[in-house]
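[1] Fold the stuff below for me.
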Amino acid sequence: MAEAIQISVRTLVEHVYRSGSIDSRFRSSSTLHDGTRIHQMIQKTYGESEQKEVYLRAEVKAGDLSYIIDGRCDGLLFRDDGVVIDEIKSYSQTSEQIQQGGYPVHWAQAKLYAFMYAKDNDLQKITVQLTYVHVDTLEKIYFQKRYHTPELEVFLEHVMKVYSPYANLLANHRRKRNESCKELSFPFESYREGQRKLAGGVYKSIFDKKNLFAKAPTGIGKTISTLFPSVKAIGEGHLDKVFYLTAKTITRTAAEEAFKKMRSCGLCMSTVTITAKDKVCFKEETNCQKDYCEFANGYYDRINDAILDILSNETGMTREIIEIYAKKHTVCPFEFSLDLAYSADSIICDYNYVFDPRVSLKRLLEDQKKSTALLVDEAHNLVDRGREMFSSSLNKDVFLQLKKEFKGVNKSLFDAASKLNAWFLALKKENPDKHEFTLDHLDNELLDSLIQFVEITEQALSIEASPTLLEAYFIVNNFLKINEFLDEHYVIYVEKVKNDLNVKLFCIDPSKLLHQMGKGYRAKIFFSATLSPLNFYQDLLGGQEDDYVLSIPSPFSSDQVDVYIHPLSTRYGDRERTKESIAAGIQSLIKKRPGNYLIFFPSYQYLLAVYEQFKQQNEETKTTIQAAGMTEPEREAFLDAFKPNQLETLLGFAVLGGIFSEGVDLIGDRLNGVVVIGVGLPQLCFERNLIRDHFNQLNKNGYDYAYVYPGMNKVLQAGGRLIRSEEDFGTIVLIDDRFLQRQYQQLLPSEWQMFTIGSL
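    Down below sits the predicted model:
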């Protein structure tokens, strides 16, 4: 017998009764808090014998499926004329629909609770009450209806009839999915060396409910080696959902291709790719309001049909597929992808949808985490991304601008902005000669002023929208949210930039918060070719003592690559002096070994300086350059220029750590060599020095943590573009005298250790 489908009352009625439009106009950040406050306020008025948060449950058969429907009703009241189910809702603005008798979705929720209680207690009649409370005025509006239990039973049958097509579709799909996952064989003729070990490590980690840190070499096929065992774990009932998390669009494509390959071998599994809202928006301006965007207007009236349509016809829901169906049904493609994520077996998306406290998909998986695995691709990127997610800053100019904008227009706002501007001015005067300095703590005066600013701004924005004020509101709110995380993993620092002053809550060590945000998932698999040294990444990615660790040696032979170390200084002060020698070295390389080369530089300015020097003597050599802010078509054109078996040499000038140094596959003769200029160290700066000092105080090598490991990671990623299969052969040239120092050399992969010193 098939297992019963468990669904909450709220999820069920929202699916059947949601209607209306997406509206991204201002909403107070305190909405959730207000709702809780108002629920508690009303529940305190209940009599002694009356109950709150009462758990109710019903088993229902609809068609071929069985359901367990459950939830907690807000109040169970006992009156002389019978039992009352109370459903409490808060609202912040005048609502015509409330005046007209309440929202259908709220009635539906309360009626299902009423049916459950009446059925369990053999009641013939029961009263349903909706209690609406205004968050500011606390004005209460009550609606009551009395129902016979058979009426409520008919209502439930109607709800299930509307929900059933979606539920049947999912149930049928899951049966096929589980069977196909069980039967699926590895979708290639054989495993590459190292692949089976990685796949085995992933499966064992999922089976044992453990986290895995895996260093696996470039070119062995990490994407399929992590996805295939996850798919098999679904077939064995250990998993129900997989997140494939990436930092870059190009690695998302690799995951889509891996699923496509498995589908060609019989897999029946749905995947959805979530693309950033700004990228997929159909309108010129991303403005999610019904009076501007037809895809937002009436979105909830059409979304169920759109979901049924796409799930009935597609399994690989890529950006392109989602856009086709979004246009067909006139729904927002971004919100569409989020709604599809509820139903999909696998979600391919950016790290931030899981780890960033501001944008994570909390509504998606809170109750499903135990059967979900996170596959974190190119996990070395998550260290700096984590720092970015958990940091926040405020600058003086924001409040100065608001002060000017609202002078004589809104006294409360003008005073609030003036107060904050004055705080920054006082801080500036206290530190006249310092351009960068740390603070031990944020004083209460600032925090009180920021909270007051938020309250005044919420009132102003509920009346009239101001883009400057709205942006400031989000900045301040984010700052206050991050302030709640402050502990020994943070440093507060101040930076002067011309006349402006910036205060930053800087997350030096993201490990605690990454661990916290990833809690509850069955398994987390962190993998990368450059997760080296492993203990550094375990330390900063929130690893625990009982996590599994796997380091797979490269399957590729040192005979496949010729490595040269050219000991020139590429330090900032020496760049002008050595650029001519570097250009001459590149010229010598392509003369002796013609072909397609990627040449990586530590900065764009340095790239241009050497490029110009090279072109003076080599006008005829074909070149292509990574430009700042390239569009996706421009990126594709850059890579398309690297064609196999070209008769003339092509040099691609790119930035180390940029879009072309990771996740790029130029197989065979499309790439014959890589030149890396410099050891990739981040630029010396106050922030990096804070990282260094922090880890020095913990008796770790702070300089390595702040500079050497992140820098050499970029070098290894860039060099990893070259050898992608057993048939590939090529040349790597490392230009910097520091590559001969033990500190850097020990971080080079074993197949690079047989190097030759000197230029070609």
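[2] CA atoms for contacts and neighbours, from now on please.
    Fine.
[3] any idea whether Thr623 is helix, strand or coil?
    At Thr623 the chain is in strand, as set by DSSP: H, G, I helix; E, B strand; the rest coil.
[4] For the spatially most distant residue from the centre of the chain, give its distance to Leu123.
    Distance from the C-alpha centroid of the chain peaks at Asp80, with 53.4 Å (CA atoms, centre = their mean). Counting by CA to CA, to the nearest Å, the separation of Asp80 from Leu123 is 14 Å.
[5] residue ranges for the helices of the stretch 351-500 of the chain, please.
    Ranges of helices in the stretch 351-500 of the chain, per DSSP state H, counting those that start in this stretch, are 352-355, 362-365, 382-389, 396-406, 411-430, 444-463, 467-483.
[6] Determine which of those helices approaches Ser532 most closely.
    For Ser532, the closest of the helices of the stretch 351-500 of the chain is helix 382-389, at 12.7 Å, according to CA to CA.
[7] Reduced to three states, what does the closest residue to Arg724 other than its chain neighbours come out as?
    Of all residues not flanking Arg724 in the chain, Gly219 sits nearest, at 4.1 Å (CA to CA, 6 or more residues apart in numbering). What three-state DSSP gives for Gly219 is coil.
[8] swap in the one 4 residues further on?
    Remark: Thr223 carries the secondary structure label helix [criterion: three-state DSSP].
[9] give me the number of residues near it?
    Thr223 has 21 neighbours, counted by other CA atoms under 10 Å.
[10] what's the answer for the one 3 residues further on, then?
    The criterion is other CA under 10 Å. On that basis, Thr226 has 25 neighbouring residues.
[11] Next, work out how far apart it and Phe526 are.
    10 Å.
[12] Between the two, which contacts overlap?
    Taking CA atoms under 8 Å, 6 or more residues apart in numbering as the criterion, Thr226 and Phe526 both touch Leu375.
[13] how about the residue nearest to Trp752 when sequence neighbours are not counted, what does it touch?
    Leaving aside its chain neighbours, Trp752 sits nearest to Val563 (6.1 Å; criterion: CA to CA, 6+ apart). Counting by CA under 8 Å, 6+ apart, Val563 makes contact with Thr731, Ile732, Val733, Leu734, Trp752, Gln753, Met754, Phe755, Thr756.
[14] Next, Val563: secondary structure please.
    Under three-state DSSP, the three-state class of Val563 is strand.
[15] quick check, nearest of the contacts of Val563 to Thr438?
    Leu734 (37.6 Å).
[16] Just give the number of residues close to the closest one.
    Leu734 is flanked by 27 other residues according to other CA under 10 Å.
[17] for Lys327, same thing?
    Around Lys327 there are 14 other residues, counting by other CA under 10 Å.
[18] ok, it - contacts?
    Lys327 is in contact with no residue at all, counting by CA under 8 Å, 6+ apart.
[19] change it to 10 Å
    Lys327 makes contact with Phe282, Phe295, Ala306, Pro333, according to CA atoms under 10 Å, 6 or more residues apart in numbering.
[20] and this one, so I can compare the two:
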Amino acid sequence: MGAPDFRIAVRELCAFTAKQGDLDLRFTPAPTALEGMDGHRKVAARRGEHFESEITLSARFEQLEVRGRADGFDAGRHRIEEIKTHKGRLDRQSAALRELHWAQARVYGWLMCVARGFEKIDVALVYFDIDSERETEFVESWTADALRGHFELQCGRFIAWARQEAAHREARDRALRSLAFAHREFRTGQRDLAEAVYRATTQGRVLLAQAPTGIGKTAGTIFPALKALPGRQIDKLFYLSAKTSGRQLALDALRDLREQGAASIRVLEMVAREKSCENPGSACHGDACPLARGFYDRLPEARADALAEPAQLLDQESVRSVALVHGICPYYLSQELARWVDVVVGDYNYFFDFGGLLLALTQANDWRVALLVDEAHNLMDRARGMFSAVLTPDALKQAMESPTAAAAPRVKKALAAVKKQWAALDTTQADDYAVHAVFPEALQGALAQCMQAVGEHFADHPDTVDAELHGFQMEVLQVLRLLESMGDHSLIDQQRRKPDAKTNASAKARTSARAPGSDISIRNLVPAPHLASRWEAVHAATLFSATLSPMHFHADLLGLPQNHVALEVASPFSADQLEVRVARHISTRYAHRGESTAQVVELIARQFGERPGNYLAFFSSYDYLQQVAEALGRRHPQIPHWLQSRRMAEVQQREFLARFTETSQGIGFAVLGGAFAEGIDLPGHRLIGAFLATLGLPQFNAVNEQIRQRMDTLFAGRGHDYTYLYPGLQKVVQAAGRVIRTPQDRGVVHLMDDRFARTEVRRLLPAWWELRGASR
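    Here you go, the predicted model:
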């Protein structure tokens, strides 16, 4: 028998063949991953010496190989066990979910018969309640012949699809082997990047690549990664970006390549639920949303239609169109399609976050994945957010005032206990900011008991919709999950919402009955321990950006493997394209803001007078921005200018950018690190210069000083650089990079602060810049 054309995991086979009925996402409490593993260990420990755990099994049906790991085999009772951990009442479980579990258990029963030559076996579903540690067992006795019939029925339902997928894979690889670059020639530096991506992908390495703006990084990474897929038998390419603009560039590049002869490549765009929900405000189950009703019954035809037309790129609108024709949810159709496409374009969170769908599918199916991480300088902050959590007094207050708390005495009592412990903790806090070596034990206990009460209430009342209580529940569950993996990569801190002007003595005298007035956070500082497993899960990865300097900083914080490859692509631009001037007479330090305003205004006005056109001016805060803008308006009212505002909506952002035309003139005022400091493209006369009235250094405060101290400990005394200097200068280079976008562009950048002349700062700026006015 030759090699199988297609392989599938037991879980995925049964998800394909045994799911039926409604999409039902009514919240029920679920164990965390660690709780689930602990539950499996406890069940196994009870079984005795004849129990085998985690048994790798596989079997063939025609050209389909099915594989998986059975939870356990009890030789004494001659039974295979499928163990499912749960919380709450088991009798609330849907019949469809129970049947799915049975389908998996029976398939494992057959695989065990094949492996051991059994003629019969008992098959058990074992449900283990995490909270009570009680087991509920359901047992069936099967002959091997009957189990084989069940197995072949499942495989038969899948095999036609499997053969279709094998044919698609063959056509895909054939197309990729002959795929030509979508453009007539590579740009300067683009070929170097492409060759490095190809080598890393074929060799199974992680590549960290700094490549300047304007060389075509998107096309220069996607093309070589696709070319590498056939030779290394890579199943999927994931292109992940932090911003919508980056994902759109990837989709455009993939459209170009498909037009070059790779139309058989299946490309899927994944978007956030809130952007694709057809019935906002409706719960995700058949009683509340018509697109959830009968979802799994109609899914097979919708899936087949979506993948039948090779010329169709499955962007958001295409998926929506197919879904609505079949009367199912577009968002969850896209999640199902992720299993069957070649390229997924989506946000970081789909792979890096807890419970990221693409990560889960990769691990469940043993996929060989190539990963492209766009604008990778954003990953550190995004990952910090993914692995951080904060408990807020507002969320607790809203939960206590929720309809559920009013109607459910047990929930109300549990919330009151949390409030009591939280307020008591506040009385011990002398300063506005405090760091705890461990999470306060009494509060943690109250939170855990509260979550048990809330979870059981939702399990008993699955139709309950209570946004306030659910929001607080999500905050607490994230905290409890992160506490399972606490280490020196994170801080536990407490920050008073409003600084108390009273003395410490009066602060301690506050009673525990008072409502909590502090935020309590688990604040991730170094995502590396969390992200390391992500790099291990993929065959190869390329992280790329125009600003990854110094590269050891990103490698350290992102947890890249020791054998990762680093590449710095030379800039295609020359110093005569960009005039970089350092205004050493200006200090934008907070203490000097007042006197700097007039100096900044005069420099902007002088530059505009010498060369009228479009400029961006970047500042460290909205207050400083408004201060300078008002002064410019008073002293030079003839200069057009427009301002970025706080919480700018997308339509307002588009209006802001629309003022930058080939013939317009004026100054756009923006905040460094905001929406206009990266990811925007204003070539030619649309933008001819930038003013940077800041080094971008994070604010000096108690939190950042704690981060600096921790970075000093973890990274050999480089705390200041890791906390302040490197992140700040990265934002500066990103913002300045808006000026020169093509080899034809010419422009000027004014670095308005004397600190830009310092050696340690200058070495972090692009090597091709020639700074004027920076010499001592």
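[21] still on that earlier bit, in helices, which of the contacts of Val563 of structure 1 appear?
    The helices, defined by DSSP state H, take in nothing from the contacts of Val563 of structure 1.
[22] for those, which one is nearest Asp440 of structure 1?
    Leu734 (42.5 Å).
[23] show me what contacts Tyr350 of structure 2?
    Applying CA under 10 Å, 6+ apart, we find Tyr350 of structure 2 in contact with Phe238, Leu240, Met270, Val271, Ala272, Val344, Gly356, Leu357, Leu358, Leu359, Ala360.
[24] Take these and keep only those in strands.
    If you go by DSSP state E, the contacts of Tyr350 of structure 2 have Phe238, Leu240, Val344 in strands.
[25] Aligned to the second one, what sits in structure 1?
    Leu240 of structure 2 maps onto Leu245 of structure 1 when the alignment is built from TM-score structural alignment.
[26] tell me the contacts of its match?
    So Leu245 of structure 1 contacts 251-252, 255, 347-355, 374-379, 526 (CA under 10 Å, 6+ apart).
[27] what helices or strands is the lengthiest strand in structure 1 leaning on?
    Selection of the longest strand in structure 1 by residue count, based on DSSP E, yields strand 65-79. With contacts taken as 3 or more CA pairs under 10 Å, 6 or more residues apart in numbering; DSSP states H and E, strand 65-79 of structure 1 sits against strand 5-8, helix 9-17, helix 31-43, strand 51-62, strand 82-91, helix 104-120, strand 125-134, helix 149-183.
[28] if we can go back for a sec, how about the residue nearest to Trp752 of structure 1, what's its match in structure 2?
    Checking TM-score structural alignment: Val563 of structure 1 goes with Val580.
[29] Show me what Ile520 of structure 2 aligns to in structure 1.
    Using TM-score structural alignment to pair residues, one finds that Ile520 of structure 2 aligns to Val503 in structure 1.
[30] Would you confirm that that match belongs to a helix?
    No: applying three-state DSSP, one finds Val503 of structure 1 to be strand, outside a helix.
[31] I'd say it and Lys428 touch.
    No: counting by CA atoms under 10 Å, Val503 of structure 1 stays clear of Lys428, with 11.2 Å between them.
[32] With neighbour numbers in mind, choose between the two.
    Comparing Val503 of structure 1 with Lys428 by other CA under 10 Å, the one with more neighbours is Val503, at 22 against 19.
[33] circling back: what separates the match of Val563 of structure 1 from Arg758 of structure 2, distance-wise?
    Between Val580 of structure 2 and Arg758 of structure 2 the distance is 15 Å, computed by CA to CA.
[34] Ala631 of structure 2 too?
    Following CA to CA, the distance that separates Ala631 of structure 2 from Arg758 of structure 2 is 29 Å.
[35] Out of these two, name the residue with the larger neighbour count.
    Shown here are Ala631 of structure 2 and Arg758; by other CA under 10 Å, Ala631 has more neighbours (16 against 12).
[36] which residue lines up with the more buried one in structure 1?
    In structure 1, Ala631 of structure 2 lands on Gln613 (TM-score structural alignment).
[37] follow-up on the earlier one: nearest to Ile482 of structure 1, of the helices and strands packed on strand 65-79 of structure 1?
    Taking CA to CA, helix 31-43 is the member of these nearest to Ile482 of structure 1, at 17.3 Å.
[38] Buried residues, that closest one. List them.
    Neighbour-count burial for helix 31-43 of structure 1, counted by 16 or more other CA atoms under 10 Å, picks out Asp34, Gly35, Ile38, His39, Ile42, Gln43.
[39] What is the neighbour count of the nearest residue to the fifth one once chain neighbours are set aside?
    For Ile42 of structure 1, the nearest residue in space outside its immediate sequence neighbours is Ile88; the separation is 7.8 Å by CA to CA, 6+ apart. Neighbour count of Ile88 of structure 1, defined by other CA under 10 Å: 22.
[40] What residues does Ile88 of structure 1 make contact with?
    Ile88 of structure 1 touches 35, 38-40, 42-43, 73-75, 106, 110, 129-133, 142, counting by CA under 10 Å, 6+ apart.
[41] Any chance of the contacts of Lys327 of structure 1 in TSV with secondary structure, neighbour count and distance to Asn596 of structure 1 as columns?
    Compiled in TSV, the contacts of Lys327 of structure 1 are given as follows (DSSP: H, G, I helix; E, B strand; the rest coil; neighbours: other CA atoms under 10 Å; distance: CA to CA, whole Å):
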residue	secondary structure	neighbour count	distance to Asn596 of structure 1
Phe282	coil	18	38
Phe295	coil	24	45
Ala306	helix	22	46
Pro333	helix	27	39
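[42] Please identify which of these is nearest to Leu607 of structure 1.
    Nearest to Leu607 of structure 1, judged by CA to CA, of the contacts of Lys327 of structure 1 is Phe282 at 35.9 Å.
[43] Map that closest one onto structure 2.
    Structural correspondence for Phe282 of structure 1 with respect to structure 2 (TM-score structural alignment): Glu278.
[44] how near is that match to Tyr331 of structure 2?
    The spacing between Glu278 of structure 2 and Tyr331 of structure 2, counted by CA to CA, is 9 Å.
[45] which neighbours do those two share?
    Residues touching both Glu278 of structure 2 and Tyr331 (CA under 10 Å, 6+ apart): Arg320.
[46] Quick check: chain neighbours aside, which residue is closest to Gln452 of structure 1?
    In space, and not counting its chain neighbours, Gln452 of structure 1 is closest to Ala416: 7.3 Å by CA to CA, 6+ apart.
[47] What is the equivalent residue in structure 2 for that neighbour?
    For Ala416 of structure 1, the aligned position in structure 2 is Ala414, judged by TM-score structural alignment.
[48] looking at the helices of the stretch 351-500 of structure 1, which is closest to Asn672 of structure 1?
    helix 382-389 (30.0 Å).
[49] All set, thanks.
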